[in-house]
Structure formats: C-alpha cells, structure tokens
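**Q** A predicted structure for the sequence below; I have some questions about it.
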Amino acid sequence: MRLRVLNTVLMASVFSVGAANAADLIIYPEPMADYAADFVAPAVSGLNGKLELDLGYLTDPSSAVFRAAGSISAPVGDMFGLQGDLSVQSYEGDWSFGGAVHGFTRDPSSYLLGVTGGFVTSSESTLMAIGPEAELYLGQISLEAWAGWASIDYTDVLQPDLSGMFAIADLAYYATDDWRVSIGGSSILGENSLRLATEYQFAPEMGLGVSGEARWHDTGAVAAMVGLKGYIGEPGKSLIDRHRQDDPPNRALSLFSGASELIHDGAYCGEGEKYVLVDTDTYDCESISDIPK
C-alpha cells in the first residue's frame, strides 16, 4: 500500500514539473535581445526619400545661390540599396541641373560601401564624376567619402576640357541623435574647398529639419547657405538613423557645391594666358609665350 502511494506521488510530481516547464516555454519565451545578438539590419530600412531647399550667398563674384534637391532610396533585398538624386541650382543667374545614382551595400551599425556616378550640367559646361563611395560609423561619429574620376566639357571651344581625380570627404559628429555637425572638404579638377555644416531635425515625427553650411574656396570666394529638409519615410526616426538606415548624401549637390565656379565660370585666364596642366591633376594659367611649342 505504501509503495503504491509513493509511486502515485512520484508520477504526479513528474507530470507537474513537465507541465510547469511546458508552460514556461509557452508563457515565458526567450527575450528578443537573445535572438537579436547577431541580427543585421537591412541596407535600406524601406522605401524613403528627402527634399531639400537652400538659399545663400557667394562672394567673389557676388551672387545669390538657390538650390533644390530630392532623393529616393529603395532596398534591393536585405543586403543592397539603390538611390537616385536630382537637383537644380541657380548661380549668377545661370541655372544648372544635376543627378546621381548610388548602388551600395550597408550594415547600418558599422559601414556603407558602394559606387556612385553623378553629373551637373549648365549652359556653359557638363561635369561628370564616378567612383567608390564609403561611410564608416563609429558611435556618434561618421566618416563619409566619395572619390574617383571626373571630367568637365565646356561649350566654349576656347575653354579647354578637363579630366582627372576628385575627392569629397566629411567627418560628422552627432551631438544628439537629431543634431549633426560636420567638417569636410573637396577637391574637384583643381577646385578645392573647405566646408563646415550642421543639420538639426526639430520635428522627428514629421521628418522636418533645418541645415546650414559655410564653404571656403581656394579662389578666396566664400559661400553661406541655410536650408530646410523634409524626410519621407518612417515617422519618428532620429536624424542619425535616417542618415545610416535610409538615404546617403545627395551627390549632385556635392558636385555643384564643390565645383560651382568651375561649372559656371570655367578656368578663367587673363589675356595672353592659357589654362594648362601643371601637375597630375592641377591646372593653372600660364603665359602663352612660356608654354613650350
């Protein structure tokens, strides 16, 4: 009798423990953090876009500057993304139009790597550029660069066409998730400039922000711009996440800003001078009498 009671107690205990464990598996699943340890977010979070409007002023020559631009980014599977850029600019009363296409792979927690081609065309010239584009994410710091080969063709037959290397780079710091400050520079076919910029997203739910930029050209010209940005996509996303999970910079704007004088004014030389290649990718004016026949 005692043995039968003991067996009954043991069997009841086993089934009770088993039922409890089964209930734990159903009611208390593993935390998501345990499953997300090796999770890599997609290169582009989803179909998204942005619009930009900028107004400013350039010295030497004195001119108001207007820019409007838009970008659309789309995922291609989880590992890749595509982006198209368009832009229109007014400088010294002359209008120019530009575009760019990005193809890239990205881990939003660490890097972006791809190839980008872009152009800007005006009544005086057409500038084209293509090369690798890369970004590196280090906490609140981002390193961004685009470099490669560029060429510019002028409509004036007396103005020599140019080709050579170009490079555009920025070092950015996110003081908060919605406020970015950056310093950068560009070298495009001999036109060099230094840039300081900032962007603040004041309404994350609506994707609205303001931006500002100051650029110093090696010719002595200085440009200052202020603008408004609107992001189209997931509402409530922080600025740093929009930059790393959605759209790379609009590179049509990068070309225009870094080579505005080259695009519209050309390589100006005085009477009796000619624009010539003096180094690997450096051009300068020299007296015609000094140029070897």
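**A** Sure, I can see it.

**Q** switch to C-alpha atoms for all contacts and neighbour counts from now on
**A** Will do.

**Q** how about residue 266, secondary structure?
**A** Three-state call for residue 266 (DSSP: H, G, I helix; E, B strand; the rest coil): coil.

**Q** second structure follows, compare the two:
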Amino acid sequence: MYRFLLGAAIAATATSAFAADAVAPIVMDQELARPHISGYVEAYLGGLYLSSDFGHENATTAGGAGRVNFPIDSRWNIQADAIVDSLWVQGDNLYGYGGAVHGYWRDPSAYALGGFATLNGYGGDFGGPKIYNFTVGPEAQVYMGNVTLYGQVYYGQLRASGESEHLDNWGGRAVVRYFAQDNLRFDGELGYSTISLGGEHLNTVSGALQAMYRFSGTPFSMFGRYQIDHLSVAGQSENIHKYVVGLRASFGSDTLLDEDRNGATMDTYRPNIILPFGG
C-alpha cells in the first residue's frame, strides 16, 4: 500500500486575457492606474493518479489559496500568499500548508523583477515527525502585449522536526500566460527540481496546462488545470497526474489581465507529491 506525503499541486493562478487589437490602449490605462490593494481567494477539487514501478494508486484531492498584493508606491510591491492542499487515499488523509512572501519592482507595461521566500509544512495520518521545507530565490516577469513570461529559480531545504539533518533542494520553473481575451487566460508551465538524498538525487520534471475564464462584470472566475510530475531516483520512477477544477473570487481588479499586470500576479510551484512512503 502506498502512503505518500503530498506537498500538493495546482491551484490555478489566473489572470485575464486580451485580444491583440485591444492590448495597447488598455496597457496604457493600467500603467496610469493608481496602485491599490488587490488579490483573490480560490478553491479546487479534483483527483490524483499515481503510476509507479510498484503499482497504481488513486486519490481525491482538494485545497485552496489566497493571495494579496500590497503596493508600496507606484512600482514597488509586496505580495503575501497562503495555501493548503489535502489528499485522501485508502482512507488516509495527507496535507500540505504554508505560505510565501514576494517583494518586487513592477512596470505594468514592461516587466517585474524581485524575489520570494516560501515556508510549507506537511502532515497527516502517516505518523512520524512533522516535515517542512523552505525555499528562496529570484523571480521575474516580462509583459509582451497579451503574453506574460514568468520565471523562477530557487534553493531550499527539506527538514523533519527533531532532526538536525536536512535535504537540499534546487529547482526552477517557466510559465507562459496567454490572454486570448481580457477575461480568458491559458497557461503552460514547465519545471524541474532535485532533492539530495545522500548519494542519490530525487529528480522531478513537471508540466502543467491551465485555462481560466472570468465572468464579465463579476469578481468570479472558473479554472481547470492538469499537472504531471515525473519523479525518478535510483533507477526507479513514478508519474503523478493531477486534474482539478476550481473557483476564484478576486477583489481590487476588473479583469484577469488587470489582475496579472497590476495585482497579485506572483505564485509558486506546488508539487503533486514530495516524498513516497512504504508500509
């Protein structure tokens, strides 16, 4: 039987989209907009399928996130995130929870540049010591009309309470956000991370596709996301597929594109799982 710890995945991160012929004037309005507090909360429900050298497993998953952006002035911003993810497999509940802080300089018509730090904990019915990890690193976004390019790299450590040893974690991700309309966004994402396990390394290659639509004149958006994580270590591998649908409620923004260029635009990678446990 599999009992594995989920550091969780998904949670659509959204923004709106733009028709190409409408991009220029609206971006100009966004640049002149007065900075103000904005953000969103979202929740999702879905399923997870694990396929490994040892067999297969299905699970139900749910979770959510909240993000708030605080402008310091017309260019400097601080964003705070909170997340929770939960997994139910063979009667056991496993969960991840935590948050992130981003500090960055942003020109809504050109780019954003800054850094971030995360802290996450993991627990559930598997017993044993509490496990947590942190990451820090730089991040940047480039705005090109109705396309946003987003990149992050990070270093972190995975630790267990009461233990002096730790596992080093390096990784990065690249995201493309395409706005087909002002309230319709499509995402593509690729990522890689490695965790040092003594003389071995747990390597993860991830990919995700996401679509989000915001109902015009309302704060509500719907999204769907698929993510796959391919894990490999010591000649063994497994694939973890995650499918979710969710609902977002935004405040302080008029459209998804407005949210992307002037609001809570940053996020962080949330893996489908972190560590496999046998027993």
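**A** On my side now, so go ahead. All values reported here derive from a predicted model rather than from experimental measurement.

**Q** so how far is residue 112 of structure 1 from the residue nearest the centre of structure 1?
**A** Residue closest to the average C-alpha location in structure 1 (Cα atoms, centre = their mean): residue 249, at 2.1 Å. With the distance defined as Cα to Cα, to the nearest Å, residue 249 of structure 1 ends up 12 Å from residue 112 of structure 1.

**Q** next: residue 83 of structure 1.
**A** Counting by Cα to Cα, the gap from residue 83 of structure 1 to residue 112 of structure 1 is 13 Å.

**Q** more neighbours, those two?
**A** residue 83 (24 against 21; other Cα atoms under 10 Å).

**Q** what does that one correspond to in structure 2?
**A** When structure 2 is aligned by TM-score structural alignment, the residue opposite residue 83 of structure 1 is residue 79.

**Q** what residue of structure 2 takes the place of the residue nearest to the centre of structure 1?
**A** In structure 2, residue 249 of structure 1 lines up with residue 266, judged by TM-score structural alignment.

**Q** so that match belongs to a helix, correct?
**A** No. Under three-state DSSP, residue 266 of structure 2 sits outside any helix and is assigned coil.

**Q** wait, isn't it in contact with residue 102?
**A** Yes. Applying Cα atoms under 8 Å, one finds residue 266 of structure 2 in contact with residue 102, separated by 7.4 Å.

**Q** need the residues touching each of the two.
**A** Counting by Cα atoms under 8 Å, 6 or more residues apart in numbering, the shared contacts of residue 266 of structure 2 and residue 102 are residue 79.

**Q** so where do the helices sit in structure 1?
**A** Using DSSP state H, the helices of structure 1 run over residues 2-27, 32-35, 239-245, 251-258, 260-264.

**Q** touching the third one from outside, list them.
**A** Which is helix 239-245 of structure 1. If you take Cα under 8 Å, 6+ apart as the criterion, helix 239-245 of structure 1 is touched by 42-45, 108-109, 174, 177-180, 200-201, 204.

**Q** which pair in these spans the largest distance?
**A** Greatest spatial distance among the contacts of helix 239-245 of structure 1 (Cα to Cα): 42 and 200, at 25.0 Å.

**Q** one step back: among the helices of structure 1, which is the most enclosed?
**A** Among the helices of structure 1, ranked by average contacts under mean count of other Cα atoms under 10 Å, first place goes to helix 251-258 (a mean of 24).

**Q** against which helices or strands is that helix packed?
**A** Contact here means 3 or more Cα pairs under 8 Å, 6 or more residues apart in numbering; DSSP states H and E; on that basis helix 251-258 of structure 1 packs against strand 80-91, strand 94-107, strand 111-122, strand 179-188, strand 191-203.

**Q** mind checking which of these is nearest residue 34 of structure 1?
**A** Residue 34 of structure 1 lies closest, by Cα to Cα, to one member of those: strand 94-107, at 19.7 Å.

**Q** now that closest one on structure 2. Mean distance?
**A** With mean Cα distance after the TM-score superposition for structure 1, strand 94-107 of structure 1 departs from structure 2 by a mean of 0.8 Å once superposed.

**Q** can you give me the buried ones in that strand?
**A** By 16 or more other Cα atoms under 10 Å, the buried positions in strand 94-107 of structure 1 come out as 95-107.

**Q** how about stretch 71-87 of structure 2?
**A** Applying 16+ other Cα under 10 Å to stretch 71-87 of structure 2 flags 71, 74, 76-87 as buried.

**Q** residues in contact with residue 174 of structure 1?
**A** Contact analysis of residue 174 of structure 1 by Cα under 8 Å, 6+ apart lists 140, 141, 180, 181, 240.

**Q** if we go to structure 2, which of those residues are intact?
**A** Checking the contacts of residue 174 of structure 1 against structure 2 (both residues aligned by TM-score structural alignment, their matches' Cα atoms under 8 Å), the contacts still present are 140, 141, 180, 181, 240.

**Q** if any of those residues are buried, put those into a PyMOL selection.
**A** Typed into PyMOL, the line below selects the buried ones among those, using 16+ other Cα under 10 Å:
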select buried, resi 141+180+181+240
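
**Q** okay, the kept ones among the contacts of residue 174 of structure 1 in a markdown table with distance to residue 120 of structure 1 next?
**A** Shown next, in a markdown table, are these (distance: Cα to Cα, whole Å):
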| residue | distance to residue 120 of structure 1 |
| --- | --- |
| 140 | 32 |
| 141 | 30 |
| 180 | 27 |
| 181 | 26 |
| 240 | 28 |
